[in-house]
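1. quick check, what structure comes out for this input:
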Amino acid sequence: MVLDVETPGSPDLTNRGTPSELDASEVIEGESDLRRGELEGFFRDGAWSEAFNEWAEYTDLSESEYELVREEGLIEQMDFYWDPVTESLQFEVPVVPEGDVASKIRTELTDLGQTVVEMLEDGYVDWNEKNHSEMVWSEEKSSEEPTMSDRD
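-> Now for the predicted structure:
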């Protein structure tokens, strides 16, 4: 089912504490290790709206169920961050108030979080140093130069 709603603003990732899944002692350099500021930049660059629109095409939430999500501010409460221990993007879904559709909402918000992470990984984030150096090389070469596979 396609959810026909306006794309909400992305979650504000500033002024957040350490995610519950992360041991505060594992965050070496404080909140900057979580790269939330960089993620907000990617959201402003289009990652959020692209991911939300993709999710909205496939979500099982009805418009009335989505309205409950919006009224509770659940999307704004979602958290996205870089886990410096696992070196991966992570997200947390807020606590969903109990009710008839709580389980469904929790599942759909988890799907939204996963969609956002995948969008960030596929088109916006390249924080793996090895991949980053390879990406720079490929962007700097001209279209006439042979690729690595052409040289073999």
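2. going forward, measure contacts between C-alpha atoms and count neighbours the same way
-> Noted.
3. which parts of this structure are helices?
-> Here the chain has its helices, by DSSP state H, at 36-42, 48-58, 63-72, 74-77, 102-123, 129-140, 148-151.
4. ok, which of these comes nearest residue 2?
-> Residue 2 lies closest to helix 48-58 among the helices of the chain, at 4.4 Å (Cα to Cα).
5. now the second one, please; I'll put the structures next to each other:
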Amino acid sequence: MGLDVEIPDPPELDADDPAEYDDVDAVGVEDYRREELEGFLADGAWADAFEEWAAHTELTEEEYAVARDLDLLDEFDFFWDDFADRVGYHAPGLPEDWRERELHPELDSWSTVSAINASLTELGQIASDVLKEEYVDWEAEYEAPDDLPDF
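-> Modelled structure (predicted):
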């Protein structure tokens, strides 16, 4: 199906502890490396992930407009999970009072909520995969000094 919309700006990453999210299991994480991940998102990871997601999503433009109008795309959070050697993520969901806000009263169904929440989760997973596979290379950052003694 696909979605033909403008790529939104990448999210600014949250400073919250991922353990506070109901949908995240991050064990023993101490350094979330959000600055680096935010830089990767700005350098193209977000655009790459969004384009891939938009090409395959079953979300309609009307459903996407709900997520956009509620600023849900700004609420994504990505963090490094060293224990699992992965980029973890938290995908936002529609707030419980979304219908009361009357932004899009024509989309008044729980199937809409499910479709939007599922699609945002898919976007988060794609962005996580793109970050890990194409941008994250923590070992490349460390270079051993030349003057290490031989043992």
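6. report the TM-score for the pair.
-> Their TM-score after superposition, calculated using TM-score structural alignment, normalised by the length of structure 2, is reported as 0.74; 125 aligned residues with a Cα RMSD of 2.1 Å.
7. so how far is residue 93 of structure 2 from the residue most central in space within structure 2?
-> Nearest to the mean C-alpha position of structure 2, by Cα atoms, centre = their mean, lies residue 124 at 3.7 Å. Per Cα to Cα, to the nearest Å, residue 124 of structure 2 is found 11 Å from residue 93 of structure 2.
8. same question for residue 46 of structure 2.
-> To residue 93 of structure 2, residue 46 of structure 2 is 19 Å away according to Cα to Cα.
9. same question for residue 58 of structure 2.
-> Separation of residue 58 of structure 2 from residue 93 of structure 2 (Cα to Cα): 17 Å.
10. more neighbours: which of those two?
-> Set side by side, residue 58 of structure 2 and residue 93 show more neighbours around residue 93, with 20 against 15, by other Cα atoms under 10 Å.
11. quick one: map that one onto structure 1.
-> Matched by TM-score structural alignment, residue 93 of structure 2 corresponds to residue 95 in structure 1.
12. for residue 33 of structure 2, same thing?
-> Residue correspondence to structure 1 (TM-score structural alignment): residue 33 of structure 2 is matched to residue 35.
13. which ones are touching that match?
-> Listed by Cα atoms under 8 Å, 6 or more residues apart in numbering, the contact partners of residue 35 of structure 1 are 81-82.
14. how near is it to residue 136 of structure 1?
-> The value you get for residue 35 of structure 1 to residue 136 of structure 1, if Cα to Cα is used, is 21 Å.
15. do the same with residue 117 of structure 1
-> Residue 117 of structure 1 is 22 Å from residue 136 of structure 1, by Cα to Cα.
16. excluding chain neighbours, what is closest to residue 124 of structure 1?
-> Of all residues not flanking residue 124 of structure 1 in the chain, residue 42 sits nearest, at 6.5 Å (Cα to Cα, 6 or more residues apart in numbering).
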